[in-house]
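Colleague: need the 3D shape of this:
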Amino acid sequence: MGEVVGITAATIILGFSTLWVTVVMFALAYAFGYALTVGPLMQEGVSLPTAARDAFYSETPSITVMEVTAIGTDLLLAGGARWTEPLFWTALFFSLTVGFAAAYPVNALLIGFGVKEGMGSPAEMDGRAGGGRTKGGEAGSD
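Modeller: Okay, the predicted model is just below:
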């Protein structure tokens, strides 16, 4: 989400150079990634400083891998393309897919090491932090 907003704002609206488009995309990817973690934690009653620290530790590795991979792929494929060219949007879509694929194992490792929690099925959630799941991944019982 941050990348799409960043590339749209920096390229189409502001007309930035490739370097500044990259900086804006990177910054907004982190901002959106952290916000999507901090918000739900605060809804669960976690304080802002604690939620921000948790987001930093749990999201930074995967966001970094995704952004380096996605932006690198995008620059490699369409670094000079204009936003009016199909190559621009096709490369963006492809690069986000590559970034997601690169970040997936990082997220799996972070979940495996207990740094972040996996997402449970909404039907199985009972309102407790962690989606009503135990460390073993099975739904908790009352």
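
Colleague: from here on, contacts and neighbour counts on C-alpha atoms
Modeller: OK.

Colleague: quickly find the element holding Lys116.
Modeller: If you go by DSSP states H and E, Lys116 is not part of any helix or strand.

Colleague: need the contact list for it.
Modeller: 58, 107, 110 (Cα atoms under 8 Å, 6 or more residues apart in numbering).

Colleague: make a markdown table out of those and add neighbour count and distance to Phe100.
Modeller: A markdown table is the format used below for the contacts of Lys116 (neighbours: other Cα atoms under 10 Å; distance: Cα to Cα, whole Å):
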| residue | neighbour count | distance to Phe100 |
| --- | --- | --- |
| Ser58 | 20 | 16 |
| Asn107 | 20 | 10 |
| Leu110 | 19 | 15 |
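
Colleague: sequence B follows; please return its structure for comparison with A:
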Amino acid sequence: MDQHTAHGAHHGAHHDMGNLGTNAMAISATLHCLTGCAIGEVLGLMVGTALGLGNLATIAIAVGLAFVFGYALSTLPLLRAGLGVGAALTVVLAADTLSIATMEVVDNLVMAIIPGAMDAGLVNPVFWLSMMLALTVAFFAAWPVNRYLLARGKGHALTHGFHGAEPVGARRFIPDLATSALVAAIVAFMLGGLVVSVADELEAPPETGHAASAAR
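Modeller: This next block holds a predicted model:
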């Protein structure tokens, strides 16, 4: 193998590793944003549903809480690293706003178009299944956004120098422990809600003929 060929092979391998690292970091960054959004979304939709609010009011609460929790989860590590509140918020607003906004648009759009999802009660399996689907679609919608930003040194790349994160690389495929724990907790919570709602459906007494006729 001549020198030119060897250099080309090395460059190609480095390029592939760079793409792998960017893809991995985009997954980690998207999971990080999804964690905050999921907490806010679930809490907001639970509040709106429990209070019997209309769809617009419920969505407004869910979106507001999603941004609050999304920003908060990114701000705390920067505060621990020694940044002031103002400086930390400035970095987080620049890093996370587009990703969170993308997730919120997609997530709420999916919830809005699924028949009965927004009107389902907290003990209705439709609510929890729709939420799981909406968050999954939102993840895949936000991932390319985060990848685009990271490839250009923007998005979550802006926060790495402040809390000691590694440079973009393949080893960053696994999200940090705190984010992984929060994701696991959210998944467990939603699965728990689904189980409870299914159990409630199964335990509900069957409609009598008279009641069924009256309902019709």
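
Colleague: related to what we said a few turns ago, redo the contacts of Lys116 of the first structure as CSV? Include secondary structure and distance to Phe94 of the first structure.
Modeller: CSV is the format used below for the contacts of Lys116 of the first structure (DSSP: H, G, I helix; E, B strand; the rest coil; distance: Cα to Cα, whole Å):
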residue, secondary structure, distance to Phe94 of the first structure
Ser58, helix, 25
Asn107, helix, 20
Leu110, helix, 25
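
Colleague: nearest to Leu77 of the first structure among those residues?
Modeller: Asn107 (25.7 Å; Cα to Cα).

Colleague: against Ala170 of the second structure, how distant is the alignment partner in the second structure of the closest one?
Modeller: Counting by TM-score structural alignment, Asn107 of the first structure corresponds to Asn146 in the second structure. Using Cα to Cα, to the nearest Å, we find Asn146 of the second structure at a distance of 16 Å from Ala170 of the second structure.

Colleague: not counting sequence-adjacent ones, nearest residue to the alignment partner in the first structure of Leu98 of the second structure?
Modeller: Under the alignment (TM-score structural alignment), Leu98 of the second structure maps onto Pro61 of the first structure. Nearest non-adjacent residue to Pro61 of the first structure, counting by Cα to Cα, 6 or more residues apart in numbering: Val106, 7.2 Å away.

Colleague: and that neighbour, how many residues sit next to it?
Modeller: 17 (other Cα atoms under 10 Å).

Colleague: what's it in contact with, if anything?
Modeller: Contacts of Val106 of the first structure (Cα under 8 Å, 6+ apart): 61-62, 65.
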